[in-house]
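[1] A structural model of the following input is requested.
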Amino acid sequence: MLNTNQHTYRILAIAPTPFFVDRGGHVQIYEQARSLIALGNELELCTYHIGRDMPGIPTHRIMNIPWYTKTDAGPSYQKLYLIVLLFFLSWREIRRIKPDIMHGHGWDGCWIAFLLSKLTGVPFVFDMQGSFTGEIVAHGYAKTHSLFFHLLQWIEKRTLHLGPVVTQSQQMVDDAIRDFGVRPDRIYHTYDGVDTDEFRPGLDASDLRAQLKLPTDKKIVVFVGLLKPYQGVDSLLEAVKILVDELHYMGAHFLIMGFPDEDKYAARAAAMGIGTYCTFPGKIDYKQLPRYLALGDVAVAPKLSPTEGDGKIYNYLANGLPIVAYDRPASKEILGDLAFYAELGNARSLADALHQALTDEAKAAELGRKGRELALEKFSWLAVAKRLMAAYADVIARR
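    As a prediction, this is how the structure comes out:
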């Protein structure tokens, strides 16, 4: 059981990523840090050379590497030397601020924090945002059951035993215990969160509707996320085509927000004959996202990874939107029965679920209302920060 002592801490967060970019994993890092500071903790963040500074988060960056400009998610061989640079930056900051605990974000954040813990004696937690092997397979760097895949699984298992783990998904907790032998008392389920004051129903977005030239006589289906196959964007376009061509439903327009491949997907939608049913505005500033979501009548979350978290769902809930999602453990853990579900990876099933959400207005309204209530009750960022502090207390007490 977690120690619930809410003593405050000096925290060094290590984020091997181009923080801040407007995508889900970075929102989690930012909101965790902001909420921990709001509860009286001192937190400083070490990260890559690129990305934008966020107000209220003291941020330290590695030396400028002008040829590395990658800001989307996924593996890169160049991260090998970025990790080394981030290790030395973090070591310098440990000597300066003398933290009580380190918070290593992601798998490479865990490796850095583990080595620094061995050198300095400062304890750490590993913030596992998803499966190591799952991410690499999803991005096309390895094939399931290949020799390389089995090597990655070995690395994943070894990493999970380097130190205490915090994660946002009960499915990831269960998998770590069952598949990798992690002790139940060394993994902490903290959930993800949402700012329910900013993300809320009833926001005025009429100016955005005009700016984006969205139709006024159709319902708007919103999606936000990285525009990549593993996020289900290809599957979503297939579902839109089925909805229009086979189910003969022309009363919806799809606002597909995100980057990096918005032009490619816009061209694909046009080639599929559904270009007039889709708008691709590109990257959305996180601070403006609540108003963009307010344009929606229905939200869709077609992510394909069975266990990887999906922060957009929390935002959809807080905005009071009825949600269409693939039936996967990570989504169902958050939503329970508060969604229109489709069979995982089945575009026809996704089209059917979208059709139901768009035509059953009474059920859609009920799910949206109950989703907002769930966000208020369970998923505030301050509640997440308190769970993190309880995990810190437990880890420090065990030293």
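[2] CA only for contacts and neighbour counts going forward, please
    Fine.
[3] on the three-state scheme, the residue lying farthest from the centre of the chain is what?
    The outermost residue of the chain, judged against the average C-alpha position, is His248 (33.5 Å), by C-alpha atoms, centre = their mean. Three-state secondary structure (criterion: DSSP: H, G, I helix; E, B strand; the rest coil) places His248 in coil.
[4] can you tell me how far it is from Val240?
    11 Å (C-alpha to C-alpha, to the nearest Å).
[5] what's the answer for Ile313, then?
    For Ile313 relative to Val240 (C-alpha to C-alpha), the value is 20 Å.
[6] work out for me the element Leu382 sits within.
    Using DSSP states H and E, Leu382 sits in helix 381-397.
[7] show me what counts as buried in that helix.
    For helix 381-397, the neighbour count (16 or more other C-alpha atoms under 10 Å) marks 381-395 as buried.
[8] could you do stretch 299-314 as well?
    Neighbour-count burial for stretch 299-314 flags 299-314 (criterion: 16+ other C-alpha under 10 Å).
[9] for Pro215, what are its contacts?
    Contacts for Pro215 (C-alpha atoms under 8 Å, 6 or more residues apart in numbering) come out as His253.
[10] this one next, for a side-by-side:
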Amino acid sequence: MRILFLAPHPFYQDRGTPIAVKLMLQTLSERGEEVDLLTYHEGKEVSYPNICIHRIANLGFVRNVRPGFSWKKVICDFFMFLSMCSMLLKKRYDIVHAVEESAFMAIFVKMLIRIPYIYDMDSSMAQQIVEKSPSLKPISRLLDLLEGVAVKKALAVMPVCEALADIALTHDRNKKVLILHDVPLSTENKNGQNINIGNEIETSGLRVVYVGNLEPYQGIDLLLKSFQMVLAKRNSTNLVIVGGMDSDIQKYKSKCKQLGIAEKVHFVGQRPIDNLEGYLQQADILVSPRITGKNTPMKIYSYLQSGKAVLATNIYSHTQLLNDQVAAIAEPTPEAFSGSLLQLVEDGALRMKIGAAGKRLVEQQYSLESFKEKVNDLYDWVERNINN
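    Got it, this is the predicted structure:
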């Protein structure tokens, strides 16, 4: 099949959605599909057989496009729409694979030249926009309706978790919906096994590690306040934060100074995804303090795969995958989160128990092979529908 793949974000970058897109492209390449990927001007170059990467014009005035709704993304999406129209004039495609908001571009294509599309639902666009820009809350119902249109017009919907599948089925209960869970990245990336945190920062005692961006929804403020409370009782514990843009790191370093914990919180900045396993293996406890969202964070799968104890907040973003048998679950308040963190710091047997249980869960149910099998099943179904 000839596939037009719309990815409205920088590609490639070592973060959630671009990583998922990379895995999808690898699978489609292995199938022998002919894929034209259209994406933003930013990102690292990657190469796969049968995959041709097209980028929007290099917008010198738009740099460092971040996750979530922003005016930078609106500008990039406008130029992406123009590029898409140009590509459609030159080539006929069998299917459009539309990630997140590019589904609305795909609706235009379907209405104009009747090419069907798959809606790759990595998040709830309506919820994400309101969380990023609370001033838009009065139009949240309109945003829900628009998201519903994207679902209803799609040939199939691919959400990344049960919560998003529920949203899709609420809009259209007869829609073909296939949940495509993320997978642990550490199974494919062994280059980080020789990483030594001690060579980058001076630490002694237990290491609590967070991996990810430092956007507000990730709950870094909650994490730092909770860690301050833990240090009051166990001051040999260290917090290592891997990831984040320089501006966010500086902001949270200032926050640490205000809280009096700067000497115990270590920011190592962004690191290649190939080094992920090395950092996870040197942790004693892995944390996900996220405070909002519906989709399960991609890092959770790698956290579990590492065999280390995981502490996550009690929000559906986490609990649709985790329970108290495979992770420590705490309410998203400093008192509750610090209490659970302190319990893990003090109880090595508990850390080993839930770490082993989490590893079993992800190996049995969320492997890369399972991911590829689901992608192949869906595209086999799509091909049959197109041919009919």
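[11] TM-score for these two?
    Laid over one another, the chains give 0.90 as their TM-score (TM-score structural alignment, normalised by the length of the second structure), with 380 aligned residues with a C-alpha RMSD of 2.3 Å.
[12] which of the buried residues of stretch 299-314 of the first structure lies closest to Lys363 of the first structure?
    Closest approach between those and Lys363 of the first structure, by C-alpha to C-alpha: Ala299, at 14.0 Å.
[13] map that closest one onto the second structure.
    With TM-score structural alignment as the criterion, Ala299 of the first structure lines up with Leu286 in the second structure.
[14] quick one: contacts for that match?
    Neighbour list for Leu286 of the second structure: 208-210, 280, 303, 308-311 [criterion: C-alpha under 8 Å, 6+ apart].
[15] again with Leu344 of the second structure
    285, 309, 350-351.
[16] what's the burial count for the nearest residue to His9 of the second structure once chain neighbours are set aside?
    Excluding the flanking residues, the one nearest His9 of the second structure by C-alpha to C-alpha, 6 or more residues apart in numbering is Tyr40, at 5.6 Å. Neighbour count for Tyr40 of the second structure, taken as other C-alpha atoms under 10 Å: 24.
[17] ditto for Arg141 of the second structure
    Neighbour count of Arg141 of the second structure, defined by other C-alpha under 10 Å: 11.
[18] work out the gap between the host helix or strand of it and the centre of the chain.
    Using DSSP H and E, Arg141 of the second structure maps to helix 140-153. Put simply, helix 140-153 of the second structure sits 22 Å off its chain's centre (C-alpha atoms, centre = their mean, to the nearest Å).
[19] list the residues that contact the corresponding residue of the first structure for the residue nearest to His9 of the second structure.
    Taking TM-score structural alignment, the alignment pairs Tyr40 of the second structure with Tyr48 from the first structure. Counting by C-alpha under 8 Å, 6+ apart, Tyr48 of the first structure makes contact with 15-19, 61-62, 82, 86.
[20] out of those, which comes closest to Leu43 of the first structure?
    Ala15 (12.6 Å).
[21] which bit of the first structure covers the helix holding Arg141 of the second structure?
    Against the first structure, helix 140-153 of the second structure falls on residues 149-162 (TM-score structural alignment).
[22] if we can go back for a sec, what's the most distant pair in the contacts of Leu344 of the second structure?
    Taking C-alpha to C-alpha as the measure, these span a maximum distance of 10.9 Å, between Ile285 and Leu350.
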